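> the sequence isn't on hand, but the structure is:
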């Protein structure tokens, strides 16, 4: 059910960004609508996530990961929420881990950390939130420490229980949607990891995520590439007009060229006659030809164009097999602007290095943005 209306909500609420607002009152109302829309989308997304986890539909998707390159962008995006607050955000990775390439499910780890950082920010009024990554025996240990309100001991047993939240200012649990930490625990279990916390009222809380440390390479050569000033061309394959215009707005404000196809067949025709696109954003459920079929046909034509499969629906086995191929990634729908651009630039930078013949690790994408 969530896949039916999440894109619709994302498109309609996103369209408010496209209009110039002339008065402070209108700006305030639009801000309220935007925030309410984001919360509604987050709620639906959490409910769908819980459903997928409970039904066993989320499979393990381990991939080689260079911590410095992948987490540089992630920390940069997370830091943005602290910009106008009195809370400082710090992040660190143990130096001995930087030159190694590990194998783990990056999407699940980032999802868990995003939840933990969001909670830390929510319950910290002053002070700091610090994220760190260390190696401990045969595990990678991620921690998120805050100087917030803390959790009273009698409520510790409820922390990972669904529909329970901490009431700001009281350090106790109250009823609410409260699915974030439940999702974090279920995702951790799927990765065969552990999640736990330490907390003291009025002093703060530290959450820990530990996953098995699987080293792929200890000496991965990295090539750092900045975003090119040359305009890049993106093909958006999307049948929903409202959501397409939202994506178009996101990309054009970054100086990216945009072309649209409304189904997979149109996309294939465009690529056959004019294969100059730097990246394809592919919706999954479309009339005439769906995204999975289109990707299969595109790969028969060329392997040179990175593809981002962008869907609000649960992945089925055929889609998961396609996503195991190089240069194809998955991004849940709807995506916020920062998340979308992070994925796009990583894929484009990889393509640029391959074209120049300087890309040395076919599975590790390395980007550096100032």
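On my side now, so go ahead. Not measured: the values here are computed from a predicted model.
> contacts, neighbours, all on C-alpha from now
Will do.
> would you mark the buried spots in the longest helix seen in the chain?
Secondary structure of the chain per DSSP state H: the longest helix is helix 24-55. Buried positions in helix 24-55, judged by neighbour count with 16 or more other CA atoms under 10 Å: 30, 34, 37-38, 41, 43-50, 53.
> could I get the full set of strands for the stretch 151-300 of the chain?
Along the stretch 151-300 of the chain, counting by DSSP state E, counting those that start in this stretch, strands occupy 164-167, 172-175, 194-200, 204-212, 215-217, 233-237, 257-261, 279-283.
> out of those, which comes closest to residue 98?
strand 215-217 (11.2 Å; CA to CA).
> helix, strand or coil for residue 364?
coil (DSSP: H, G, I helix; E, B strand; the rest coil).
> who touches it in this structure?
By CA atoms under 8 Å, 6 or more residues apart in numbering, the contact list for residue 364 reads 64, 65, 66.
> what about the first one, neighbour count?
Other residues near residue 64 number 21, with proximity taken as other CA atoms under 10 Å.
> let's bring in a second one:
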């Protein structure tokens, strides 16, 4: 059993690395082809930072690292109009790098409000970056690690993608670093306030309580049984009641006949009736019912098409438990009012 678990971790880790390389290459290709588009949506910066903290707080286990985050003061200042997906990707790249290049000490990320802009930062006490690398580090396939005895992994595309996304969002990115003492990456985006719906919930609320699936019913529309098994295994542990259908027609009928359904996970490529058509019909019947597209990250057009069809969010295949739980936590929270990440 120990050997089985060991080899499982190796296979999973190598699979994640391969997927990361593929996704980064596709992102660079779409950026250079001028096909990347900005999709403005109402985005809660403070919630995003809190979710990222929950996502990464255990990834430093095995190292002597303290992870902290800093939010904007007040609820209203943290709700803005921006491309939530690209902002999250930039922060994910920077936090991931900080964890990769830091063995001990502290990592802190957060946001502060400047004149007309929001400035995000990720600070670490890692290996640092030599001054001559501060500019070239943002070029494709460049890495700051010049120690041949230490292999940190990666493909040298994350910072190039981050720079391109930040500039698309209307900001800039830079770093401050001292070799052997650590680095601070900073970037700005325009501060465009969005309308806020006030509630009594606080950002620091315990996500474990929100994520509990007891008393909730999820519909999974997925024609590939192996994909369904993965989602089923993730969600049943949390107490969700699961209903499984294999095509869009069955999904529509289930939503019509089972009012207890709280959320739909919708594969977009299914026989008889695909997820796009099914989502449109479901939203006409039950506009308040959250529908989450489950689609391939590599097919950027699929994501746009799903959001236009009425989906409230999307999960990239292959499915990652952390992504599923973050979306469920947000869409099933009491504050969700049916507005989605597709809002413009």
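Good, I have the coordinates. Just so we're clear, the structure is a prediction, and the values are computed from it rather than from any experiment.
> filter the contacts of residue 364 of the first structure down to the ones in strands?
Using DSSP state E, the members of those that fall within strands are 64, 65, 66.
> can you tell me the closest non-neighbouring residue to the last one?
So that's residue 66 of the first structure. If the residues on either side of it in the chain are set aside, residue 66 of the first structure comes closest to residue 101, at 4.8 Å by CA to CA, 6 or more residues apart in numbering.
> just the helices from the first structure, written as ranges.
Going by DSSP H, the first structure shows helices at 2-14, 24-55, 67-79, 106-122, 180-190, 241-252, 264-273, 291-301, 317-323, 337-356.
> show me which positions of the last one end up buried.
Meaning helix 337-356 of the first structure. So helix 337-356 of the first structure, judged by 16+ other CA under 10 Å, has buried residues 338, 340, 344, 345, 346, 347, 348, 349, 350, 351, 352, 353.
> which ones are touching the counterpart of the first one in the second structure?
With TM-score structural alignment as the criterion, the equivalent of residue 338 of the first structure in the second structure is residue 322. Contacts of residue 322 of the second structure were listed using CA under 8 Å, 6+ apart, and they are residue 55.
> repeat that for 10 Å
Taking CA atoms under 10 Å, 6 or more residues apart in numbering as the contact definition, residue 322 of the second structure lies against 51, 52, 54, 55, 56, 234.
> now the residue mapped onto the fourth one from the first structure: closest residue in space, sequence neighbours ignored.
Under the alignment (TM-score structural alignment), residue 55 of the second structure maps onto residue 77 of the first structure. Among residues not flanking residue 77 of the first structure along the chain, residue 338 sits closest, at 6.7 Å (CA to CA, 6+ apart).
> circling back to that earlier point, deepest in the core, which of the strands of the stretch 151-300 of the first structure is it.
strand 279-283 (a mean of 25; mean count of other CA atoms under 10 Å).
> post-alignment, that strand versus the second structure, mean distance?
Overlaying the second structure shows strand 279-283 of the first structure at a mean distance of 0.7 Å from the equivalent residues (mean CA distance after the TM-score superposition for the first structure).
> just the angle between that strand and helix 241-252, please?
160 degrees (axes from the mean of the first three to the mean of the last three CA atoms, to 10 degrees).
> which residue numbers in the second structure go with strand 279-283 of the first structure?
Under TM-score structural alignment, the match for strand 279-283 of the first structure is residues 263-267.
> can you get me a residue count around the aligned residue in the first structure for residue 230 of the second structure?
In the first structure, the residue paired with residue 230 of the second structure is residue 246, using TM-score structural alignment. When neighbours are counted by other CA under 10 Å, residue 246 of the first structure registers 21.
> quick check, residue 246 of the first structure in contact with residue 12.
Yes. The pair residue 246 of the first structure / residue 12 is scored as a contact, 8.7 Å apart, by CA atoms under 10 Å.
> residue contacts, residue 325 of the second structure?
By CA under 10 Å, 6+ apart, the neighbours of residue 325 of the second structure are 55, 207, 208, 210, 211, 212, 234, 235, 238, 331.
> isn't there a strand covering the third one?
No. The assignment for residue 208 of the second structure, made by three-state DSSP, is helix rather than a strand.
> list the contacts of it.
Contacts of residue 208 of the second structure by CA under 10 Å, 6+ apart are 54, 238, 325, 329.
> now swap in the fourth one and tell me
For residue 210 of the second structure, the contacting residues are 325, 328, 329, 330, 332, 333, 334, by CA under 10 Å, 6+ apart.
> any idea how far it lies from residue 308 of the second structure?
Residue 210 of the second structure sits 28 Å away from residue 308 of the second structure, going by CA to CA, to the nearest Å.
> just the first one next, same as before
Taking CA to CA as the measure, residue 55 of the second structure and residue 308 of the second structure are separated by 28 Å.
> now the buried residues of helix 24-55 of the first structure in CSV, with distance to residue 291 of the first structure?
Below are the buried residues of helix 24-55 of the first structure laid out as CSV (distance: CA to CA, whole Å):
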residue, distance to residue 291 of the first structure
30, 33
34, 29
37, 27
38, 26
41, 23
43, 26
44, 23
45, 21
46, 24
47, 24
48, 21
49, 21
50, 25
53, 24
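> just give the nearest non-adjacent residue to residue 123 of the first structure, would you?
Among residues not flanking residue 123 of the first structure along the chain, residue 148 sits closest, at 5.4 Å (CA to CA, 6+ apart).
> give me the number of residues near the corresponding residue of the second structure for that neighbour?
Mapped onto the second structure by TM-score structural alignment, residue 148 of the first structure lines up with residue 126. By the criterion of other CA under 10 Å, residue 126 of the second structure has 25 neighbours.
> who touches residue 126 of the second structure in this structure?
97-107, 177-184.
> what's the ChimeraX line that selects buried ones from those?
Buried residues among the contacts of residue 126 of the second structure (16+ other CA under 10 Å), as a ChimeraX selection:
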select :97,98,99,100,101,102,103,104,106,107,177,182,183,184
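> looking at the contacts of residue 325 of the second structure, spot the one nearest residue 135 of the second structure.
The closest of the contacts of residue 325 of the second structure, once distances to residue 135 of the second structure are taken by CA to CA, is residue 55, at 29.5 Å.
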